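Trainee: what follows is a predicted protein model with its sequence.
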Amino acid sequence: MWTDGTFANPVIAGFHPDPSVCRVGADYYLACSSFEYFPGVPVFHSRDLVHWAQIGNALDRPGQLDLPASTPSSAGVYAPTLRHHDGRFWLIVTVCADGGGNLLVTATDPAGPWSDPIRLPGVPGIDPDLAWDDDGSAWCTYAGIAQVRLDPETGRTLGPPRRLWSGAPGAQAPEAPHLYRIGEHWYLLIAEGGTERGHAVSIARASAPDGPYQPCPANPILTHRGTNKPIQNTGHADLVEAADGSWWLVLLGVRPGGGTPGWHVLGRETFLAPVTWTDGWPVVGDLAPVMAAPPWPARPVPPPPARDDFDGDRLHPRWISVRSRPADAWSLTDRPGWLTLRARGTSPDAPDVTFVGRRQEHQACRVRTLVDPAAGRGGLAVRLDERHHYDVEVGDGEVRVVARIGSVRSTTATRPAPAGPVRLRVDVLGPAPGDWHPGKEPDLLRLGVEHADGTYDVLAELDGRYLSTEVAGGFTGRVVGMYAAAGTVAFDWFDYEPGNPVAAGS
């Protein structure tokens, strides 16, 4: 938030990787990857590049996105590019699933609805970008780095693809290309080095969109590899010019915590950095956790409400489900004022679990829900994937905490359930300042039951490192939410409060 002329990074916290941004007048729009979650591709709006509000999801209908249960975690929807051209918004993206590939959708309003997908069978690979030449030709550039001319109205490619530039010699994974016409040059921005600690941003330029490209002598123009900076894995960036002529870079990064090697639990988040130009090349400014504010007036976006009472006729776009959300698996009308979930999979281990959650966005937070398990079994889950999650659930007259860590599934605690609806609670506790050792966990999770008088019966305290990318692998971050594992389970409300006065280890 704005504090005395500064803003805090990340500007979009939690699992929001691979940001792509465009400006239309005074308005900025941004889209991110969503991987195995539905709806896909969250879309945000801002007036200042700092305060962002989610306004929709580009792929929010089964006809646009139908991820089968066989889709692995961290597959699904990869790396969108969002652009505005000729009065329309264009979003090109990869879907890594059965029958997937690259596709393109359009909208006149970025909040939706977005069109049915145009398939792009002639565009291989991942991370597609879309840019238009002065004569109206559309160029699609993708990881590799290769490029092909494209008819975006039909999805037909116009000629064979050709290699452009693959970044630094020997650097792995040249990907995330974005192509821009800036002044007299075409600039090709890419990520390289892999999306782990070696991640970096490099750039080249040419006199034509199809090259040949000359690399910047100062490449990489951004990397935090080999440093002790609190933000790591910096890469997969996109440039945007502000209305006042200043330039900015949105990018992904992580905030590892604990001892060594450091564990990031929230996933890859969206950060903002200032850009200046020297000798026709962009120079990326400091990416500190707190930075000087952009030079235009702040127009704050109200934060989302901490509590959802499920009183509306639709779910807010922040709510996501695993792979799909069939109409017969959930309802806001079966029991008005409650979210009703009907079980498919028998636990969060199952790829088709009935789950409705939101991204964990804060390093410390408190999550609560009131659940009625009278006709089934379900509860709260903190999920990284099917093999890495912590659950507190109620059913069959019992409250239990279940930990799934790789091949091990353990019920760590059980208690008789209170009569009637039960308040389940998860506290995520950040590390205490100065309490560090080489094996220090990044955080702790306390799972239990909250009573009507506010007292908290903690059933288990679990190490947070096992719900991190460094342990589980993959590209996502924690999502916390409600699930049904048997029968029908109803949730009266869900409450997410950032921050916690109690530090881990206390």
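Mentor: All right, it came through fine.
Trainee: can we go C-alpha only for contacts and neighbour counts from here?
Mentor: OK.
Trainee: and the strands in the stretch 401-506 of the chain?
Mentor: Taking DSSP state E, counting those that start in this stretch as the criterion, the stretch 401-506 of the chain carries its strands at 408-416, 422-429, 444-450, 456-463, 479-498.
Trainee: reformat the ones you listed as CSV; add mean neighbour count and distance to Ser347.
Mentor: Converted to CSV, these look like this (neighbours: other Cα atoms under 10 Å; distance: least, Cα to Cα, whole Å):
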stretch, mean neighbour count, distance to Ser347
strand 408-416, 14, 11
strand 422-429, 24, 17
strand 444-450, 24, 17
strand 456-463, 16, 19
strand 479-498, 23, 5
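Trainee: try it against this one:
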Amino acid sequence: MAARLTGDLGDGAYRNPVLAADWSDPDVLRVGDDFYLTASSFGRAPGLPLLHSRDLVNWTLIGHALDRVEPAEAFAVPRHDCGVWAPSLRHHDGRFWIFWGDPDHGVYQVNAASVRGPWSRPHLLKPGKGLIDPCPLWDEESGAAYLVHAWAKSRSGVKNRLTGHRMSPDGRELLDEGEVIVDGDRIPGWFTIEGPKLYRHDGWFWILAPAGGVATGWQGAFRSRRFHGPYEQRVVLQQGATDVNGPHQGGWVRTPAGEDWFLHFQQRGAYGRVVHLQPMRWDADGWPVLGDDGAPVDVHPKPGLPPQPRSAPATHDDFPGGRHGPQWQWTANPRTGWAATHAGDGLRLSCLRSARARDLRALPHTLTQRLPLRPCSVEVELRLDAGSPGARAGLAVLGDAYSWIGLERGDDGAARLVHRFAEAGAEAERDAAPPRPAPDGTARLRIDVTEGARCRFNADTGGGFEPTGAPVFAATPWRWVGALLGLFAVAEDGRGPAGAALFTRFRITH
């Protein structure tokens, strides 16, 4: 499996993307011989995923820095395009630091002595609307600390500007009101500058930031001898003749041997934002050159680091003891009673009663993971241990539109296989196929995903897999979030327990 999910070609080269799923707005850090990466997690919990690598190509998911999205009450319900935007990952004074912007609440930070935690509770460094993409810098030359951030026009009416602050060395407060240090409106041909990453190198303050829009823009570099500017700029990575649209924001990292590399994302529709690795060098004038003379690479020799086993973030799960792996996130902050631990294997989800039972996009208790970029089959086994009419559970592909297949109790108490979908903007779902009997209240469910995120649904209720529903469902993103695979259990609004559903042997095969 890992050989299909990693970009490692096994011959000393790699192929982009190196993370072939929605790891949006990545930032990268090296501590010793280890590389770490975090990414946006928006309104899902846990948030701020933490990935580890020894060669920048093979990555594993080792946990999350955020148990719940803050403020907690705001994320008791799904808010798919809100929450944790574009984090920055740094190491200073023996601690790991992550700063991120919530466009509705402000700039937060957490920190920890170990990347595996425990992480501090989120600290609101700068409250306000439209404050996004923050990045700190502790300047070893002067001992001063700084912060730069961008703006979301949807909340603030401001965009295309980067604001800089002096910051206390403990990362707890800003020491001034901030000033605009890069104004994109004053740079001919530049627009929507955002996602800044702040560095100190060769006597310069550097800001690496994309511009021009997520799907069609470019990566820029800004430099100044003073933090507050003035900055000069240059385009350092753009699509050129390649098929890598964007290419959008990311981070710079240097290996122990002094090689420079840049990780960034590319917008891929329903698949979200996949991560590419670019070689990086410095030209005679001291400017960074990314990729192949400023164009993204497809296949390239791996970094000069010790060979590593092929690896990729986990997808399979047997749910030992009823616990799910770190690849899963709830669509809102979790509550007690959504899932039950037990002695065996399998995920036991309560069929929670909800007035929104017929719109999966509104359910906070859906457990999700990322849709892989490469063609795959997604399979899980389901047993519906719920007798309440209308109780249901299943496997879904979620986005602005969604489709799911699973089991439901009819008014007569019998279990039946159902396949339903909802179009973007629709308030309720419809049948994609007529229900059919599921005599044992069990089923094996499978979704075959082909190029273009085109999904075909299949089920086995005892006689082997059979297709169901329309021939193809085309997955859609959730605005900036790629489509998600989801497991859920729910029941119609009412009183009293409705039972539970047991999911076992979740597999994604390529």
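Mentor: Nice, thanks for sending it over. Worth saying up front: this structure is predicted, and the values here are computed from it rather than measured.
Trainee: quick revisit: of the strands of the stretch 401-506 of the first structure, which is nearest Leu252 of the first structure?
Mentor: When these are compared by Cα to Cα, strand 479-498 sits nearest Leu252 of the first structure, at 17.7 Å.
Trainee: which strands and helices lie in contact with the closest one?
Mentor: Applying 3 or more Cα pairs under 8 Å, 6 or more residues apart in numbering; DSSP states H and E, one finds that strand 479-498 of the first structure contacts strand 307-308, strand 339-342, strand 354-359, strand 365-385.
Trainee: out of those, which is closest to Trp139 of the first structure?
Mentor: Taking Cα to Cα, strand 354-359 is the member of these nearest to Trp139 of the first structure, at 33.7 Å.
Trainee: could you give the angle of the closest one to strand 479-498?
Mentor: Angle of strand 354-359 of the first structure versus strand 479-498, following axes from the mean of the first three to the mean of the last three Cα atoms, to 10 degrees, is 40 degrees.
Trainee: what's the matching range in the second structure for strand 354-359 of the first structure?
Mentor: Mapped onto the second structure with TM-score structural alignment as the criterion, strand 354-359 of the first structure occupies residues 365-370.
Trainee: which residues does that stretch contact?
Mentor: Outside stretch 365-370 of the second structure, the residues that touch it by Cα atoms under 8 Å, 6 or more residues apart in numbering are 21-22, 315, 327-332, 334, 338, 360, 482-489.
Trainee: just to revisit the earlier point, kindly reformat the helices and strands packed on strand 479-498 of the first structure as CSV containing distance to Ala107 of the first structure and mean neighbour count.
Mentor: Output for those, formatted as CSV (distance: least, Cα to Cα, whole Å; neighbours: other Cα atoms under 10 Å):
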stretch, distance to Ala107 of the first structure, mean neighbour count
strand 307-308, 28, 16
strand 339-342, 30, 25
strand 354-359, 25, 24
strand 365-385, 32, 24
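Trainee: tell me who's in contact with the corresponding residue of the second structure for Val50 of the first structure.
Mentor: When the two structures are superposed using TM-score structural alignment, Val50 of the first structure falls opposite Val57 in the second structure. By Cα under 8 Å, 6+ apart, the contact set of Val57 of the second structure is 6-8, 14, 18, 277, 302.
Trainee: does Val57 of the second structure count as helix, strand or coil?
Mentor: coil (DSSP: H, G, I helix; E, B strand; the rest coil).
Trainee: quick one: contacts for the residue lying closest to Asp352 of the first structure once chain neighbours are set aside?
Mentor: Among residues not flanking Asp352 of the first structure along the chain, Gly345 sits closest, at 5.3 Å (Cα to Cα, 6 or more residues apart in numbering). Shown here is Gly345 of the first structure, whose contacts under the criterion Cα under 8 Å, 6+ apart are 351-354, 485-486.
Trainee: relative to Val392 of the first structure, which of the residues you listed is nearest.
Mentor: Within the contacts of Gly345 of the first structure, distances to Val392 of the first structure taken as Cα to Cα reach their minimum at Ala485, with 11.7 Å.
Trainee: from Arg273 of the second structure, how far out is whatever residue of the second structure lines up with the closest one?
Mentor: Under the alignment (TM-score structural alignment), Ala485 of the first structure pairs with Val490 of the second structure. From Val490 of the second structure across to Arg273 of the second structure, the span is 30 Å (Cα to Cα, to the nearest Å).
Trainee: same thing with Ala45 of the second structure?
Mentor: Taking Cα to Cα, one finds Ala45 of the second structure at 19 Å from Arg273 of the second structure.
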